[in-house]
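[1] I would like the atomic coordinates for the input below:
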Amino acid sequence: MIDAHIHLEQYESEAVEQMVSMLPSIGIEALIAVSMNLDSCVRTQKLAATYPEMVRPAYGFHPEQPLPQEAELSTLLEWIEGQAQEDFIAVGEIGLPYYSRAEALERGEAFDMEPYIQLLDQLLELAARLDKPVVLHAVYEDALIACDLLEKHNIQRAHFHWFKGPEEAIARMINNGYYISFTPDILYEPEIQELARRYPPELVMAETDGPWPFEGPFADKVTHPSMIREVAAAWGAIHGCTSSQAEEILTANTKRFYSL
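    From the prediction side, this is the model:
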């Protein structure tokens, strides 16, 4: 299988070494390693060089953090554009700051979305120019804004990771052929289980979003790529598939989306 979304560079070096070394023995053939900002991109790049074929890097700017200064953004965009096409797999993680905005509004603070929308617009323009897939953090009503921008740049290869959203967004994403991925919370979150029933099986992948921690049967456990097998089993049960059938479907989808 392939973990379709993990922040590998956020694990300690020793943990990464132990994790990656054991993956072939448990049937995990690759990790899609996303990035947060320029420093994160550089760390992810080094991991991909250390573990070629196993670590497939994506470079971007995660929206749930303060906006980059203009010079910082220019440097990041130039750095991504300067990478050899074959050396990275996607532009990501990019998107819109749903959770940061919600927290700010809960504190009674103003939150200006427009600069984040402009940032996403620039990153999508870059992805379109480079003909790369995009890995999106865009949930709930933010997904509709993301869809507007994807359509503006005529980007078909969009992966909304750990997605949750309204019916309007779900229908539009399905119509456009955008992919989503499920995390270990598919085992215990009814909202996610319902989305799994609704979304076309050919547009679905499995991810961990590690090292983000999970609850339910994963409480107090370090998030590990091996958990995608349990994601596959839970997704398969929803669709009447065996675990092995589910793994085969989700892996084929991931390889197709990322041209692996």
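
[2] Going by C-alpha atoms from here, please, whenever you check contacts or count neighbours.
    Will do.

[3] Now do the end-to-end distance for stretch 87-98.
    End-to-end span of stretch 87-98 (C-alpha to C-alpha, to the nearest Å): 30 Å.

[4] what about the helices in the stretch 151-260 of the chain?
    167-176, 190-198, 228-239, 243-258 (DSSP state H, counting those that start in this stretch).

[5] Remind me what the longest one packs against, helices and strands.
    Read it as helix 243-258. For helix 243-258, the packing partners by 3 or more C-alpha pairs under 8 Å, 6 or more residues apart in numbering; DSSP states H and E come out as strand 2-6, strand 204-206, helix 228-239.

[6] May I see the buried residues of it?
    By neighbour count with 16 or more other C-alpha atoms under 10 Å, helix 243-258 contains the buried residues 243, 246-247, 249-254, 257-258.

[7] still on that earlier bit, Pro184: which of the helices of the stretch 151-260 of the chain is closest?
    helix 228-239 (5.3 Å; C-alpha to C-alpha).

[8] Would you agree His153 is in contact with Leu126?
    No: counting by C-alpha atoms under 8 Å, His153 stays clear of Leu126, with 9.6 Å between them.

[9] how about JSON lines for the helices and strands packed on helix 243-258, with mean neighbour count and distance to Phe61 added?
    What follows is those, written out as JSON lines (neighbours: other C-alpha atoms under 10 Å; distance: least, C-alpha to C-alpha, whole Å):
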{"stretch": "strand 2-6", "mean neighbour count": "27", "distance to Phe61": "14"}
{"stretch": "strand 204-206", "mean neighbour count": "29", "distance to Phe61": "22"}
{"stretch": "helix 228-239", "mean neighbour count": "21", "distance to Phe61": "25"}
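
[10] re earlier: just give me the closest of the buried residues of helix 243-258 to Gly177.
    The closest of the buried residues of helix 243-258, once distances to Gly177 are taken by C-alpha to C-alpha, is Phe257, at 10.6 Å.

[11] And that closest one, how close does it get to Pro133?
    From Phe257 across to Pro133, the span is 8 Å (C-alpha to C-alpha).

[12] Could you do Ile80 as well?
    13 Å.

[13] show me where this protein has strands.
    2-6, 30-33, 55-59, 90-95, 134-137, 158-161, 179-182, 204-206 (DSSP state E).

[14] picking that back up, for the helices and strands packed on helix 243-258, could you give me JSON lines that also reports distance to Thr75?
    Formatted as JSON lines, the helices and strands packed on helix 243-258 follow (distance: least, C-alpha to C-alpha, whole Å):
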{"stretch": "strand 2-6", "distance to Thr75": "24"}
{"stretch": "strand 204-206", "distance to Thr75": "32"}
{"stretch": "helix 228-239", "distance to Thr75": "35"}
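
[15] And this one, please, so the two structures can be compared:
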Amino acid sequence: MRSVIDAHIHLDWYEERDRKRIVEDLSSSNIEKLISVSYDFDSCKKNLSFDHPKVVTALGFHPEQALPSPEEVQNITELIYQNRSSIAAIGEVGLPYYTQHGDFQDYVNLLEHFIILGKELQLPVNLHAIYEGADIACDLLEKHEMTRAHFHWFKGSETTQTRMKEKGYMVSVTPDCVYEEEIRKVIESFPLEQLMVETDGPWPFENKFEGRLTHPMMIHDSVKRISELKDEPLDYVYKKLQENTCHFYKL
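    The predicted model follows:
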């Protein structure tokens, strides 16, 4: 069966009716699991409340917003400790690129806190770090000898990509790989063994997905695109992507 895992989705951001529909569709859409990442403390709590065998949670603080208070960082950290055995990762964490609300170094320090925590608890980190931010994230990962890093919807220079490939970090692509040249190049650059697929839903997409609710079933279009670009049989690509994600997240 051609099943696949959505390695990065904000399930808690969907309207209740849409979230219910997505969860109900998982089996019929051949979606094996969803990794629902968190945005802030309230998002962490909401993600933890989902009780479905195909929904796995990651806890963290999204960097594209104002920095959290020390109390919120402590609350999220405590949640991670308390739920260590049931969560898949620390995430979404990283560095801002599109917005910045304070001293950039404070964002770097916050990311370092989560990387240290991931290393201590033997949990992978699900990262929002693109372009220059990816290099800083790599610096921190190497500093703390943290190898289990997943750069979601990755974008970055060839130099950064080479560095990441050498370290064995994972990257995931969204359905925009169907129409975005930059993402096509990422797929061609990284070996299949370091690729995963995601939606980053409910983020909307263009081209053939214009006007549609972002649904994990869109990942099947991504897998077909990867198969074409890698010139590998479709069934083999499905198998490898699922193996990659299961192995990385210990699913």
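
[16] so where is stretch 176-193 of the first structure in the second structure?
    The alignment of stretch 176-193 of the first structure onto the second structure (TM-score structural alignment) spans residues 167-184.

[17] And for the matching stretch, what's in contact with it?
    7, 147-155, 164, 187, 194-200, 205-207, 218-219, 221-222, 225, 229 (C-alpha atoms under 8 Å, 6 or more residues apart in numbering).

[18] Okay, buried residues for it please.
    Buried-residue list, stretch 167-184 of the second structure, by 16+ other C-alpha under 10 Å: 167-178, 183-184.

[19] sorry, back to before: of all the buried residues of helix 243-258 of the first structure, which comes closest to Ile145 of the first structure?
    Phe257 (22.0 Å).

[20] Provide a list of residues in contact with that closest one.
    Per C-alpha under 8 Å, 6+ apart, neighbours of Phe257 of the first structure: 133, 157.

[21] which stretches of the stretch 1-150 of the second structure form helices?
    16-25, 41-49, 70-82, 104-121, 132-143.

[22] And Lys239 of the second structure, what's its match in the first structure?
    Match for Lys239 of the second structure (TM-score structural alignment): Glu248.

[23] And its match, how far from Ile94 of the first structure?
    28 Å.

[24] that older thread, can you list residues touching both of Phe257 and Pro133 of the first structure?
    Arg157.

[25] residue range for stretch 144-151 of the second structure in the first structure?
    So stretch 144-151 of the second structure sits over residues 153-160 in the first structure, by TM-score structural alignment.

[26] what's the first-to-last distance across the matching stretch?
    End-to-end distance (C-alpha to C-alpha), stretch 153-160 of the first structure: 16 Å.

[27] Tell me the buried residues in that stretch?
    153, 155-160.

[28] which other residues reach it?
    Outside of stretch 153-160 of the first structure, the residues within contact range by C-alpha under 8 Å, 6+ apart are 124-125, 128, 132-138, 150, 176-181, 257.

[29] roughly how far out does that stretch sit from the chain middle?
    13 Å (C-alpha atoms, centre = their mean, to the nearest Å).

[30] ditto for stretch 160-177 of the first structure
    The answer for stretch 160-177 of the first structure is 14 Å, by C-alpha atoms, centre = their mean.

[31] Roughly how far does Ala66 of the second structure sit from Trp153 of the second structure?
    For Ala66 of the second structure relative to Trp153 of the second structure (C-alpha to C-alpha), the value is 21 Å.

[32] neighbour-wise, which of these two wins?
    Between Ala66 of the second structure and Trp153, Trp153 has the larger neighbour count (other C-alpha atoms under 10 Å), namely 24 against 13.

[33] Contacts only, for that one.
    Contacts of Trp153 of the second structure by C-alpha under 8 Å, 6+ apart are 128, 171-174, 198, 200.

[34] How about Lys164 of the first structure?
    139-140, 191-192, 195.

[35] Format the residues you listed as TSV; extra columns: distance to Leu105 of the first structure.
    Putting those into TSV (distance: C-alpha to C-alpha, whole Å) gives the following:
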residue	distance to Leu105 of the first structure
Val139	17
Tyr140	16
Glu191	24
Ile192	25
Leu195	27
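
[36] Among those residues, which one lies nearest to Tyr59 of the first structure?
    Distances from Tyr59 of the first structure to the contacts of Lys164 of the first structure, taken by C-alpha to C-alpha, are shortest for Val139, at 19.9 Å.

[37] show me the residues around the alignment partner in the second structure of the closest one that make contact.
    Structural correspondence for Val139 of the first structure with respect to the second structure (TM-score structural alignment): Ile130. Taking C-alpha under 8 Å, 6+ apart, we find Ile130 of the second structure in contact with 97, 154-156.

[38] Only the buried subset of those, as a ChimeraX command please.
    Entered in ChimeraX, the line below selects the buried ones among these, by 16+ other C-alpha under 10 Å:
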select :154,155,156
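
[39] Dump the contacts of Ile130 of the second structure to CSV, plus distance to Cys44 of the second structure.
    Shown next, in CSV, are those (distance: C-alpha to C-alpha, whole Å):
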residue, distance to Cys44 of the second structure
Tyr97, 22
Phe154, 23
Lys155, 26
Gly156, 28
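
[40] counterpart of Ile117 of the first structure in the second structure?
    Under TM-score structural alignment, Ile117 of the first structure pairs with Val108 in the second structure.

[41] Can you give me the neighbour number for the closest residue to its match other than its chain neighbours?
    Nearest in space to Val108 of the second structure, with sequence neighbours left out and distances taken as C-alpha to C-alpha, 6 or more residues apart in numbering, is Leu95 at 6.7 Å. Residues near Leu95 of the second structure, counting by other C-alpha under 10 Å, number 28.

[42] Please list all residues in contact with the aligned residue in the first structure for Leu95 of the second structure.
    Residue correspondence to the first structure (TM-score structural alignment): Leu95 of the second structure is matched to Leu96. Taking C-alpha under 8 Å, 6+ apart, we find Leu96 of the first structure in contact with 63-64, 116-117, 120, 137-138, 142, 146.
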